[in-house]
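Enquirer: Dropping the sequence and predicted coords here.
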Amino acid sequence: MGEIKELWCPPIEQLVCEIKAVNRAWKAASELFGEGCPLSTSSRDLKTCLQVRLLRCYAPKQVYLAIDKRADGEKLYSLYLREPIENWRDADHLPVRVAKEVLKHEDSKRD
């Protein structure tokens, strides 16, 4: 049973590094090929899935959501880390509308 938990909840450091790497890939793909290209949308969706996994495994003790008051335009959550990981204080942004949609969908799958 422990092996399955490790697959679903890898170490927080691993998840944060994966989120950061996928976020960079998403931004690069968007700049190179446009936001609507399959590589861009797939990278964006993978980042969201990793962020949800981070929240499911480690919130609220090690990570929490808070509105980023510095963001312009669309409302964004930052996934703040209670302790820095490789000098990162957060695990990037998650649009509020996406968080509501994805977390609601995830909760309905459990019922």
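Expert: Cool, got the structure.
Enquirer: Going by C-alpha atoms from here, please, whenever you check contacts or count neighbours.
Expert: OK.
Enquirer: Please report the residue range of the longest strand in this protein.
Expert: Longest strand in the chain, counting residues (DSSP state E): strand 76-85.
Enquirer: Can you list the buried residues in whatever helix or strand comes next after that strand?
Expert: Next along the chain after strand 76-85, taking DSSP states H and E as the criterion, comes strand 88-95. Under the neighbour-count criterion of 16 or more other C-alpha atoms under 10 Å, strand 88-95 has Asp90, Ala91, Asp92, His93, Leu94 buried.
Enquirer: alright, now check it against this:
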Amino acid sequence: MAFEYLVDLEECVSILENFYDLITEDRADWNHEGDIMLPARSVVELSRDDLTPGQSNVAENFDIYARQLPEYFNAFFSLDRARFDPATALDGWLYDQTKKEIARVPQDHWWWKLLEEPGDA
């Protein structure tokens, strides 16, 4: 599927690369870097066919790291999940092939959901 990028794909990949230091820190009210990570991750996933192998590795490493630290991931993105609307989450990021509609976040984008922590059953 073709998209119109409102934020450069390379910039979205770069945003994901900054994730590692941030997730283990307390997220202050003024820290808006987290606000852009989940939309950036969705843009990268929706653009999977356009990624270089190195960019694909960044996305895969983001996923591995997040799943290894679910308690930090859940805490860091708790506000983002509370405000999440799949119809508007990518507003200002990506439009569909008609260039009129905001791309919707697919249900299989697990990073918008609460991760199970080890021991939860």
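Expert: Done, it's in. Not measured: the values here are computed from a predicted model.
Enquirer: How close are the two chains, by TM-score?
Expert: TM-score for the superposed pair, counting by TM-score structural alignment, normalised by the length of the first structure: 0.39. Supporting figures: 73 aligned residues with a C-alpha RMSD of 4.3 Å.
Enquirer: starting at the chain centroid, how far to the longest strand of the first structure?
Expert: Mean-position distance between strand 76-85 of the first structure and its chain equals 10 Å (C-alpha atoms, centre = their mean, to the nearest Å).
Enquirer: tell me the angle of that strand relative to strand 88-95?
Expert: Orientation check (axes from the mean of the first three to the mean of the last three C-alpha atoms, to 10 degrees): strand 76-85 of the first structure against strand 88-95 gives 160 degrees.
Enquirer: list the buried ones in strand 76-85 of the first structure?
Expert: Leu76, Tyr77, Ser78, Leu79, Tyr80, Leu81.
Enquirer: Could you name the helices and strands sitting against that strand?
Expert: Where contact means 3 or more C-alpha pairs under 8 Å, 6 or more residues apart in numbering; DSSP states H and E, strand 76-85 of the first structure is packed against strand 63-67, strand 88-95.
Enquirer: The shortest one packs against which elements?
Expert: Just to be clear, that refers to strand 63-67 of the first structure. When contacts are defined as 3+ C-alpha pairs under 8 Å, 6+ apart, strand 63-67 of the first structure sits against helix 38-58, strand 76-85.
Enquirer: For stretch 48-68 of the first structure, which outside residues touch it?
Expert: By C-alpha atoms under 8 Å, 6 or more residues apart in numbering, the residues outside stretch 48-68 of the first structure that reach it are 8-9, 12, 15-16, 18-19, 75-83, 91, 94, 103.
Enquirer: Next: stretch 77-92 of the first structure.
Expert: Stretch 77-92 of the first structure is contacted from outside by 13, 16, 19-20, 23, 51, 61-68, 93-96, using C-alpha under 8 Å, 6+ apart.
Enquirer: again, but for stretch 15-31 of the first structure
Expert: Here stretch 15-31 of the first structure makes contact (C-alpha under 8 Å, 6+ apart) with 35-37, 39-41, 43-44, 46-47, 50-51, 54, 85, 91-92.
Enquirer: So which of the residues you listed is the closest to Gly2 of the first structure?
Expert: Proximity of the contacts of stretch 15-31 of the first structure to Gly2 of the first structure (C-alpha to C-alpha) peaks at Leu54, which lies at 17.6 Å.
Enquirer: Pull the number of nearby residues for the closest one.
Expert: Using other C-alpha atoms under 10 Å, Leu54 of the first structure has 26 other residues around it.
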